[in-house]
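> task: produce atomic coordinates for the following.
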Amino acid sequence: MKLIWILALVAGAPQAQEFAPVVNRIAVDGCFNQALRDTADADCIGAASGVCMEQSGGYSNQGMSACTSAETELWDGYLNREYKGRMATITADQKTALRTAQRAWIAFRDAECGLQYQMFIDGTMRSNIYTGCMLDMTARRALTLRDLGGM
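The predicted structure is shown next:
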């Protein structure tokens, strides 16, 4: 019996297959581009991660968090692009105000999503609550920055 255990260690015991999220960038692009102007409320936020979850393993807690995080990454790219674009076209006073607002928003987002995580600390869905909060807040901020100043 010991020999089998040693052989398994040497050969490497089978590992659980890791879930690799695939989020449709085109769907997120469409959501960003089609969401109504002057509103950070878009029904399409989270749709791409929802489709991702339909993959094998996607409805596990790990899979759902991975899909949501992958979509958040795409939205974060929009957020950063819009922030940089605004910073390149506004006055010095507006830059100071935007930088201050953005830093405050980041602190608020992190605190709010941290609070939601803590409220479910004993539950198995706490990571999904956290990643869902990050997705929702990041996407909505990207849309807000897109529409900032009517630009």
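
> please count neighbours and contacts with C-alpha atoms only from this point.
Will do.

> need the contact list for Met134.
Contacts were defined as CA atoms under 8 Å, 6 or more residues apart in numbering; by that measure Met134 touches 69, 72, 109-110, 113.

> what about Ala142, how many residues nearby?
A count of nearby residues for Ala142, using other CA atoms under 10 Å, gives 22.

> then the one 3 residues further on?
Taking other CA under 10 Å as the criterion, the count of residues near Leu145 is 25.

> burial measure for the closest residue to it other than its chain neighbours, as a count.
Leaving aside its sequence neighbours, Leu145 sits nearest to Glu82 (CA to CA, 6 or more residues apart in numbering; 5.8 Å). For Glu82, the count of nearby residues is 20 (other CA under 10 Å).

> would you do the same for the sequence below? I want to compare the two.
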Amino acid sequence: MAALVAGPALAQDDMVFDDSIVGRCVQAAADAGAAEACIGKAADDCMTRNPGGESTYGMNFCIGQEAAVWDGLLNAEYQRVMASDKEIDAQTKADGYGAPELAPALKAMQRAWIAYRDTTCTYEASQWGGGTGAGPAYAGCMMRLTAMQTLYLRDTGPL
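Modelled structure (predicted):
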């Protein structure tokens, strides 16, 4: 019976990710165009900083961590815009205007965007034909599209 001996494996606990890179970059960006340059900076830093960061595992970890940061920012922006839209809807109704409600439109838009994001990223990953690049492709797509939606809500929603 043969024994398999694995070389040193990368462990998630061994990887270093600086989630503050995204926030600092976005805060310093004056507009959405400049903020778009922030997308991927933390993942790139992570892949460069960590031994094995450019391996499939490392890419998945680093890109996934940044995607999670953007997802948190997206949720915060969505909640901010939804709260504002509900206030505007209430005021519009109180004033007797028959304008379309903003909050239901925002909710429908976000649900449609989630479906778009998920199917787009599945398509991007499928282009790898089941190879190891599919994971980083999917994670990168999720990071990129989530970041873009975050910036869209930040810059187009009520202030």
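
> got a TM-score for the two of them?
After superposition, the two chains reach a TM-score (TM-score structural alignment, normalised by the length of structure 1) of 0.83; 143 aligned residues with a CA RMSD of 2.4 Å.

> ok, back up a step: tell me what the helix or strand containing the residue nearest to Leu145 of structure 1 is packed against?
Taking DSSP states H and E as the criterion, Glu82 of structure 1 maps to helix 61-87. Identification of packing neighbours for helix 61-87 of structure 1 by 3 or more CA pairs under 8 Å, 6 or more residues apart in numbering; DSSP states H and E yields helix 25-34, helix 47-52, helix 126-147.

> who's in contact with Thr146 of structure 2?
67, 70-71, 74, 117 are the contacts of Thr146 of structure 2 under CA under 8 Å, 6+ apart.

> and the gap between the counterpart of it in structure 1 and Trp105 of structure 1?
Thr146 of structure 2 maps onto Thr138 in structure 1, with residues paired by TM-score structural alignment. Thr138 of structure 1 is 10 Å from Trp105 of structure 1, where distance means CA to CA, to the nearest Å.

> and Gly57 of structure 1, by the same measure?
33 Å.

> one more: Pro21 of structure 1?
For Pro21 of structure 1, the distance to Trp105 of structure 1 equals 28 Å [CA to CA].

> go on, Arg25 of structure 1?
25 Å.

> again, but for Gln94 of structure 1
In this structure, Gln94 of structure 1 and Trp105 of structure 1 are 16 Å apart, going by CA to CA.

> so how many other residues sit close to Cys76 of structure 1?
Just so we're on the same page, residue 76 of structure 1 is Asp rather than Cys. By other CA under 10 Å, 18 other residues sit near Asp76 of structure 1.

> ok, Leu73 of structure 2 next?
Neighbour count for Leu73 of structure 2, taken as other CA under 10 Å: 20.

> now Asn80 of structure 1
Residues near Asn80 of structure 1, counting by other CA under 10 Å, number 13.

> contacts only, for it.
Listed by CA under 8 Å, 6+ apart, the contact partners of Asn80 of structure 1 are Ala142.

> and it, what's its match in structure 2?
Alignment note: Asn80 of structure 1 maps to Asn75 in structure 2; criterion TM-score structural alignment.
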